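Asker: Would you be able to build a 3D model of this:
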Amino acid sequence: MTVLGLGPMGTTLAKAFLTAGHRTTVWNRTPGRAGNLAVRGAAEVALAAEAVDASPLVVVCLATYEAVHEVLVPIADQLVGRTVVNLTSGSPVHARETAAWVERQGADYLDGVIMTVPSGIGNQDFLLLYAGSQAAFDGSRGILVALGHPVYLGADAALASVYDTALLSLMWGTLTGWLHGVALIGADGPGGNVTATTYTTVADRWMKTVRAFMRSYAPQVDSGQYPGGEFTLELHQKTMDILAHASELRGVASGLPELVKELTGRAIAAGHGNDSYARLVEFIRRDGG
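Answerer: The predicted model follows:
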C-alpha cells in the first residue's frame, strides 16, 4: 500500500501499516523524510507517481485539500482502478468535490477522518470515520483496521467531515462540563479539596447514565416527540438553579450553567416545561424552535 504525506500523522499511519505487516511505499514532497520508516521496511520513492504505481490502495494525508489536488491532478491518469483514501482534514464541500474528481478519474474514493492524535493510531479503542464508496471500504477494511477501528458512515463522502464536527462538539461540551465539575468539587470537597483524579473515577461511572439519556433521547429527536416522563424540563431547570448558585458561591465561572439555564428557560417559556431535555434540540437549531 501507499502513503502520500509524511507529516507527523502520515508518518504514524505508515508505521501502523508496517507494524501490521503491510508492504508500504511512502512519498513526501520534501524527500528524505522516511527516516525510521525505511529501517522498518518502507520503500521511499522520489515521485508521487512512483508511489501511486506501487499499490492499488493510496492513503493521502496532507496539510490541505488544495495540497491533495496539487499532488494528484498531475498524475490523474495513474489513479484509474485504484482506491484513494483521503485522511486530510477539510470541510464537507471539499470532501464532495474531491470525491467527484477522483471518481471521474476512474478510481474509488473514501474520505476519512482520524478521531485521535498520532499516539492513538493503531489502537482499536479509537475511531477512524470513512464515507464514500461502499465497495472501496469493504475492499480496504482489512488494511485500514491497522490504523484503528474503522467506521463506515455512508455513500456521501461529506459524511465523515460532518460527523467529525458533530463529535468534536460532543467532546468539547463533555470536557467543559467535566472541567466545570473538577473546579466545583475541588473548591468545596469534604475534608479539603477533592483531586481531579478522585472526582473523575466517579464521573466515569456517571457517564453510563449520561449515555443512557442520549440513547433514550435520540428516538425522540428523530420523531419530533419529546415526552418528559420522570425528568421534565421544569425539573431540569430546578437542578440547574442549584448548580448555578453553587458555582457562584464557589467562584466557578465557566458560564456553562448560565448557558443551559437560558436555553432551558426559552423552551419552558414557549410552553415545553413538561417535555424532556431532548426538546432543547429545537432551540439549538438555527430557527430557534
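Asker: Please count neighbours and contacts with C-alpha atoms only from this point.
Answerer: Fine.
Asker: what sits against Gln220?
Answerer: 226-227, 278 (Cα atoms under 8 Å, 6 or more residues apart in numbering).
Asker: In PyMOL, how would I select just the buried ones from these?
Answerer: Only the buried entries of the contacts of Gln220 go into this PyMOL selection, using 16 or more other Cα atoms under 10 Å:
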select buried, resi 226+227+278
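Asker: Closest one to Gly265 out of the contacts of Gln220, please.
Answerer: Sorting the contacts of Gln220 by distance to Gly265 puts Ala278 at the head of the list, at 13.8 Å, by Cα to Cα.
Asker: what about the closest one, distance to Trp178?
Answerer: Distance of Ala278 to Trp178, given as Cα to Cα, to the nearest Å: 20 Å.
Asker: now Ala95
Answerer: Distance from Ala95 to Trp178, by Cα to Cα: 33 Å.
Asker: Also this sequence, please, to line up against the first:
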Amino acid sequence: MNERQNSSSHPHLAVTVIGLGPMGRAITRTLLGAGHPVTVWNRTAARAESVVAAGATVAATPAEAVEASELVILSLTDYRAMYDILGSATASLAGRTLVNLSSDTPDRSREAAAWAASHGAAFRTGGVMVPAPVVGTAASSVYYSGRDRLPESHRAALALLGTPKRLGEDPGLAQLMYQAHLTVFLTTLSGLMQATAMLGTAGMKAAAAMPELLFAADSIGAVLRAGEAAPGTALDAGEHPGELSTVTMMGATADHILETCTSLGLDPTLPLAVRSHYHHAIEHGHGGDSWTRIIDGIRAPR
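Answerer: A predicted model of the protein is given here:
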C-alpha cells in the first residue's frame, strides 16, 4: 500500500532524529529542507555539526531529544543501540511515535515493538531501500510495517524520505523485506568482487573489468523475466519448467567457476556455496528442472 501524503498541510511538525551516520544526516537534511524543525542527538557530537549548520537543533540528552517531538526517527547501527540510547529516556516515550530505520533481524523488530508499547509509544519498523544520497528524491522508497496507525502528520513527514510502502501489521515484515533486499545486494557485490579478482589474475584492471561485469548484474532482471510475464508466479505454483535453463546446465557452469577460481588461487567460498545449491537439486532428481528448483535446498537445507 502506498502511503505517500502531501506534507504541505503539516509543514511545521517537529521531528527528532537519533543517529547521525550518513543516513541519519540525509534524513535530517531532507526534513529540514521541507520546513520541519528537527532536533538531533548522536553519541559522537561532532557528527551533528553539518546538520546544525543546516538548521537542526542538538539535544543535550536522549530524553531531551525524545521530548522535543512527537515523531522520533532512529537511524542506528542496530536495535541494541536503541535500547542503549533510550534506556535512560523511557519515561519520555509515552505518546510518541518511534520509527526505527535501523538494520537488524525481524525478531528483534518485533521485540522492539513490544518494548515501545510497554512504554506507551507507537512503533513502526522501516527499511530505507536506497543509499543516503538518494534519500528524499523520487527514486527513494521505504518499507514500513507495524500495528499502530500513525497520524497523518507523521505519515506525511515520513513520505518526504521516499515513497512509503506499507507491508502490513507485523513489525518484523519490513525488516524481513529489508534483509531480503540486502541479501540480493550483498551477494551481488561479493560476486562482483569475485569476478573482478578472477579477471585481475589475467592482468585486467578493475577500471576495465567492472563496466563489463556490471552488464551481467544489469541482466539479472531480464533473465528472471524471460518466459514469464510475472516473475515468481511459476515458483509460487511449485512449477519449475526447464525449457530455458536447467539445474544440470547451471550446475555445470557452477562447477567450471569453482574449478577456475581454485586454479587461480582465489577464495573458493562463494563459488562453493553457489555450486552446493545446484548439486543438492541434482542429487534429489531435479536436474531437468529450471534453476529455480534450488530454492528447495535453501528452504530445507540438509
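Asker: Superposed, what's their TM-score?
Answerer: The TM-score (TM-score structural alignment, normalised by the length of structure 1) is 0.79; 286 aligned residues with a Cα RMSD of 3.5 Å.
Asker: if you go through structure 2 in chain order, where are the strands?
Answerer: 15-18, 38-41, 57-58, 71-74, 97-100, 122-128, 141-145, 163-166 (DSSP state E).
Asker: what's the shortest one aligned against in structure 1?
Answerer: When strand 57-58 of structure 2 is aligned against structure 1 using TM-score structural alignment, it corresponds to residues 43-44.
Asker: Between the contacts of Gln220 of structure 1, which sits nearest Gly148 of structure 1?
Answerer: The closest of the contacts of Gln220 of structure 1, once distances to Gly148 of structure 1 are taken by Cα to Cα, is Ala278, at 31.7 Å.
Asker: Mind telling me what that closest one corresponds to in structure 2?
Answerer: Using TM-score structural alignment, Ala278 of structure 1 sits opposite Thr292 in structure 2.
Asker: Met171 of structure 1 too?
Answerer: Met171 of structure 1 maps onto Phe185 in structure 2, by TM-score structural alignment.
Asker: check contacts around that match.
Answerer: Counting by Cα under 8 Å, 6+ apart, Phe185 of structure 2 has no contacts.
Asker: just Leu235 of structure 1 next, same as before
Answerer: Taking Cα under 8 Å, 6+ apart, one finds nothing in contact with Leu235 of structure 1.
Asker: and it, what pairs with it in structure 2?
Answerer: Aligned partner of Leu235 of structure 1 by TM-score structural alignment: Met249.
Asker: Against Ile220 of structure 2, how distant is that match?
Answerer: On the measure of Cα to Cα, Met249 of structure 2 and Ile220 of structure 2 end up 17 Å apart.
Asker: ok, now Leu20 of structure 2?
Answerer: Taken as Cα to Cα, the span from Leu20 of structure 2 to Ile220 of structure 2 is 34 Å.
Asker: Can you get me a residue count around Ile284 of structure 1?
Answerer: 11 (other Cα atoms under 10 Å).
Asker: Helices of the stretch 51-200 of structure 1, start to end?
Answerer: Remark: helices assigned in the stretch 51-200 of structure 1 by DSSP state H, counting those that start in this stretch are 65-72, 92-104, 134-144, 159-187, 196-223.
Asker: closest one to Leu263 of structure 1 among those helices?
Answerer: Per Cα to Cα, nearest to Leu263 of structure 1 of those: helix 159-187, 14.7 Å.
Asker: next one: that closest one to chain centre, how far?
Answerer: Relative to its chain's centre, helix 159-187 of structure 1 lies at 12 Å (Cα atoms, centre = their mean, to the nearest Å).
Asker: That helix vs structure 2, mean deviation?
Answerer: Compared with structure 2 after the fit, helix 159-187 of structure 1 shows a mean deviation of 2.9 Å (mean Cα distance after the TM-score superposition for structure 1).
Asker: mind listing what Lys15 of structure 1 touches?
Answerer: For Lys15 of structure 1, the contacting residues are 37, 40, by Cα under 8 Å, 6+ apart.
Asker: right, I mislabeled it, should have said Gly288 of structure 1
Answerer: Per Cα under 8 Å, 6+ apart, neighbours of Gly288 of structure 1: Glu282.
Asker: now it: how far from Ser276 of structure 1?
Answerer: In terms of Cα to Cα, Gly288 of structure 1 sits 17 Å off from Ser276 of structure 1.
Asker: Likewise for Thr19 of structure 1?
Answerer: Distance check for Thr19 of structure 1 against Ser276 of structure 1: by Cα to Cα, it reads 48 Å.
Asker: neighbour count winner among the two?
Answerer: Between Thr19 of structure 1 and Ser276, Ser276 has the larger neighbour count (other Cα under 10 Å), namely 22 against 14.
Asker: From what I see, that one and Gln237 are in contact.
Answerer: No - with contact defined as Cα atoms under 8 Å, Ser276 of structure 1 does not reach Gln237; the gap is 11.3 Å.
Asker: and the aligned residue in structure 2 for Asn86 of structure 1, what is it in contact with?
Answerer: Taking TM-score structural alignment, the alignment pairs Asn86 of structure 1 with Asn100 from structure 2. Asn100 of structure 2 makes contact with 73-75, 123-126, according to Cα under 8 Å, 6+ apart.
Asker: which ones are touching the residue lying closest to Asn100 of structure 2 once chain neighbours are set aside?
Answerer: Among residues not flanking Asn100 of structure 2 along the chain, Leu74 sits closest, at 4.7 Å (Cα to Cα, 6 or more residues apart in numbering). Contact partners of Leu74 of structure 2, counting by Cα under 8 Å, 6+ apart, are 17-19, 24, 82, 98-102.
Asker: Number of residues surrounding Asp287 of structure 1?
Answerer: 7.
Asker: From Glu67 of structure 2, how far off is Asn42 of structure 2?
Answerer: Distance from Asn42 of structure 2 to Glu67 of structure 2, by Cα to Cα: 15 Å.
Asker: Quick check on the two: which one has the bigger neighbour count.
Answerer: Asn42 (23 against 20).
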